[in-house]
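Enquirer: the following comprises the amino acid sequence and a computationally predicted model.
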Amino acid sequence: MKNCAICWLFSPFSSGMRSILILVSLCYTVTLMADDTVILAPGTPWARHTIDKTSRGADGVKLGDWNKDGLPDIVTGWEEGGVVRVYVNPGPAKAREAWQQVTVGEVKNVEEAIFTDLDGDGKLEVVSGTEGKTCTLYWHRQVEGAWSTQAVPVATNTQMWMQVAALDLDGQHGPDLLVASKNKGAAVSWLQAPQKADDLKAWSLHKLRDAGWVMSLTPQDMDGDGDADAVFSDRKGERTGVFWLENPGAAANREHAAWKEHAIGGLGKQVMFADLGDVNGDGRVDVAVAVKPVEIVICLRKADGGWEEHGVKLEGANLGDAKAVKIADVNGDKLPDLLFTCENAKGQLEGIVWLEQQRDGPWKQHTLGGPEGLKYDLMQTLDLDGDGDLDVITCEERDQMGVFWYENPGR
């Protein structure tokens, strides 16, 4: 990425008896992203630290301060193992050891798990989504000191629930739930909370858009009106790509109004996990999405609200198939880089790498995890060891590496 200072000097002259010189100096900064090519760069795998590998099929990592100690904790659903677990962040001194774990529920075919406080008691609970033959949303919470798992009736045996996000959409009764699913009957929808969250039969489901297989669902204010819209990536069906749905506002949502759809990019492609962030340093929120087979599509937000699409094709000879991308400044040079995970990383193929953004020239592709692991998932970035750089938290669900983090070696 390159910053260029450009100054324009305008000197209009007035006519008549007296000439007046007016000098107007307008200065602005133009921000450019690195070009769309990728070259291989030398590097060695990062140290990997296991958080938990005692179950099977770890599927995703989401964050939240579960115990209110100021440190982000992790929640993960284990798809084949049939458990939902919280991992308590021990702090930098003990981060390299196995973390304390709490099993908050036991449900089959877990695909998604998030932290939220639905009942407003100040304590985080967990909502999980399941697929396969289960197809149910569950609420995991403590009742009289013991963990309880309850199904949401309107979302029981209905859809393959892939993504969940909690936020207040109607201005009443606390958090509602944005949800998305895959395959038969798939949709992006929202679950409206009743006056009392534990009145589970009173939750109602409102479809926003038909879908094929939603991979990402992120609340983000895309139009600057103060409420969160829904950004999502849909990999299957008639309308694949990355889109955002415009939140009409709390009052309209109470009347179950429609949300207007806007296309972002990657249209017609098999898009996977997406991430939001400022890739080119212009202060606007961009979107990056992993695309099959081994590509990242970067959608830069323009000043007029439109999008400029760039396709970055990785050096794929030693990689699996695209799974997820994460925008993060990996090497601390103030330039956003890209982390990339894969599935089908068989044999000596790598399952996770990172792309270094340069001020000029191509992206530099660095090894990160080496050939270990077959099917990786989405990533989170945190400074877990307190050394000032971002480490990478992820999971692997086929070679049973479990939930773990990679220690950033620094510059």
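Expert: In hand now; what should we look at? Every value quoted in this text rests on a predicted model; they were computed, and no experiment measured them.
Enquirer: going forward, measure contacts and count neighbours with C-alpha atoms only.
Expert: Will do.
Enquirer: list the contacts of residue 173.
Expert: Residues in contact with residue 173 (CA atoms under 8 Å, 6 or more residues apart in numbering) are 193-197.
Enquirer: again, 7 Å this time
Expert: Going by CA atoms under 7 Å, 6 or more residues apart in numbering, residue 173 touches 193-195.
Enquirer: identify, from those residues, the entry nearest to residue 305.
Expert: Using CA to CA, residue 193 comes nearest to residue 305 of the contacts of residue 173, at 32.0 Å.
Enquirer: can you give me the strands in the stretch 51-200 of the chain?
Expert: Using DSSP state E, counting those that start in this stretch, the strands of the stretch 51-200 of the chain run over 58-64, 73-78, 83-88, 100-105, 110-116, 125-130, 137-143, 146-151, 160-167, 176-182, 187-192.
Enquirer: now do the second one: which elements does it pack against?
Expert: Under the contact criterion of 3 or more CA pairs under 7 Å, 6 or more residues apart in numbering; DSSP states H and E, strand 73-78 touches strand 58-64, strand 83-88, strand 110-116.
Enquirer: adding distance to residue 184 and mean neighbour count, write those out as TSV.
Expert: Formatted as TSV, the helices and strands packed on strand 73-78 follow (distance: least, CA to CA, whole Å; neighbours: other CA atoms under 10 Å):
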stretch	distance to residue 184	mean neighbour count
strand 58-64	21	24
strand 83-88	25	23
strand 110-116	16	27
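Enquirer: dump those strands to JSON lines, plus distance to residue 411.
Expert: Formatted as JSON lines, the helices and strands packed on strand 73-78 follow (distance: least, CA to CA, whole Å):
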{"stretch": "strand 58-64", "distance to residue 411": "26"}
{"stretch": "strand 83-88", "distance to residue 411": "29"}
{"stretch": "strand 110-116", "distance to residue 411": "33"}
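Enquirer: ok, second structure coming up, stack it against the first:
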Amino acid sequence: MVDLDANGVLDVVSSTEGKERSIFFHWAPELKSITDANQWKTDVLPASEKIEAWMFTLPFDVDQDGDMDLISGSKSTGASISWFENPGGENSRDVEKWTIHRATDAAWIMSLRILEVGSEKFLAYSDRKGDRSGIYLIPFLKKEPWLGKPVLIGASGEEVMFLDLALINDDEKPDIVAALRPDKIRIFHHPENTLSLWENTSELEPLSSDKHGTAKAVRVGNLDDADAPEYIITCEHANGQKHGTMMYQQSSGYSTISGPEGVKFDRIELLDLDGDSDLDVLTCEEREGLGVFWYENPANRK
């Protein structure tokens, strides 16, 4: 969700693969009509249409002109990380004026995140397949072409799924936490030089193949107001009685959130959806038709 036309209301951007292979803008109406589906308008982004299998899109002002651009990653033949330049002002809704800039080739992009270290910003991303698999950083530049060259910083040759950024240590530098198939959740601790190899790593207990599916996504957050963060993890291949969504706590290990419902879960968002001052878990599932749903955090349940 992002305010593409700077009118103070969040719009929705959706990325599609399969037959669509396009990015869509879903323009929001005024707030008073936000729940009226007939008031929303959808446009395909022509610069994205039918050219790549778009997997993930992240809003960010790449060219630093005050307008919100989009960074997108794709998979399969011709895959890339590209950014779409917002024409700005009154032209933001003129989808024909948005332009695409290819930043780097890719194989199968799973995650895009903005990593900030002091005044420096980097695009952190995971590429899942082929000879490009691993975790990379691209520095944002102060002038054109705005994005530098990708630097491989970890997990070379491994099947990296979704990743998250979190302050795991006390050094005030964000670390990277990644799900690696089939059963690993690995923490890449921030080195002195951000663009060097992130060699200092640690791992959670491996996922049990008897109880869990294969690692898909991980998010880190404080879900119980204790000092240590919790790790929320989703899985694929959670067949039968296996669990597809779970929590890891340093003091007690894994505990289930989902139960056996669902098989193929996906990305995670940690949000206070019920307004009770604790983080809930938003995710989705595509094999048993659970759709988009959330798990209520019982910490502050009344």
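Expert: That came through, no problem. These numbers were taken from a predicted model, which means no experiment stands behind them.
Enquirer: any idea what the TM-score is?
Expert: The pair, once superposed, lands on a TM-score of 0.88 when counted by TM-score structural alignment, normalised by the length of the second structure; 287 aligned residues with a CA RMSD of 2.1 Å.
Enquirer: circling back to that earlier point, for the strands of the stretch 51-200 of the first structure, which one sits closest to residue 9 of the first structure?
Expert: Of the strands of the stretch 51-200 of the first structure, nearest to residue 9 of the first structure by CA to CA is strand 160-167, at 48.4 Å.
Enquirer: one step back: quick one: closest of the strands of the stretch 51-200 of the first structure to residue 220 of the first structure.
Expert: strand 160-167 (10.7 Å).
Enquirer: once aligned to the second structure, how far is the closest one on average?
Expert: Compared with the second structure after fitting, strand 160-167 of the first structure has a mean deviation of 0.9 Å; criterion: mean CA distance after the TM-score superposition for the first structure.
Enquirer: next, the angle strand 137-143 makes with that strand.
Expert: Relative orientation of strand 160-167 of the first structure with respect to strand 137-143: 50 degrees, computed using axes from the mean of the first three to the mean of the last three CA atoms, to 10 degrees.
Enquirer: so strand 160-167 of the first structure matches what in the second structure?
Expert: Mapped onto the second structure using TM-score structural alignment, strand 160-167 of the first structure spans residues 53-60.
Enquirer: please apply the same query to stretch 391-398 of the first structure.
Expert: Using TM-score structural alignment, the residues of the second structure aligned to stretch 391-398 of the first structure are 280-287.
Enquirer: can you pull the contacts of the residue nearest in space to the middle of the second structure?
Expert: Nearest residue to the geometric centre of the second structure (CA atoms, centre = their mean): residue 111, 4.5 Å. Neighbouring residues of residue 111 of the second structure by CA under 7 Å, 6+ apart: 56, 125-126, 162-163.
Enquirer: ok so, going back, which one of the helices and strands packed on strand 73-78 of the first structure lies closest to residue 176 of the first structure?
Expert: strand 110-116 (10.0 Å).
Enquirer: and the closest one, how far from the chain's centre?
Expert: Remark: strand 110-116 of the first structure is offset 13 Å from the chain centroid, using CA atoms, centre = their mean, to the nearest Å.
Enquirer: could I get the strands of the stretch 51-200 of the first structure as CSV with distance to residue 316 of the first structure?
Expert: Output for the strands of the stretch 51-200 of the first structure, formatted as CSV (distance: least, CA to CA, whole Å):
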stretch, distance to residue 316 of the first structure
strand 58-64, 24
strand 73-78, 29
strand 83-88, 34
strand 100-105, 36
strand 110-116, 27
strand 125-130, 32
strand 137-143, 37
strand 146-151, 42
strand 160-167, 27
strand 176-182, 28
strand 187-192, 32
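Enquirer: which among those strands is found nearest to residue 368 of the first structure?
Expert: Closest to residue 368 of the first structure of those, according to CA to CA: strand 58-64, at 18.3 Å.
Enquirer: quick check: angle from the closest one to strand 73-78?
Expert: Going by the same axes, to 10 degrees, strand 58-64 of the first structure makes 160 degrees with strand 73-78.
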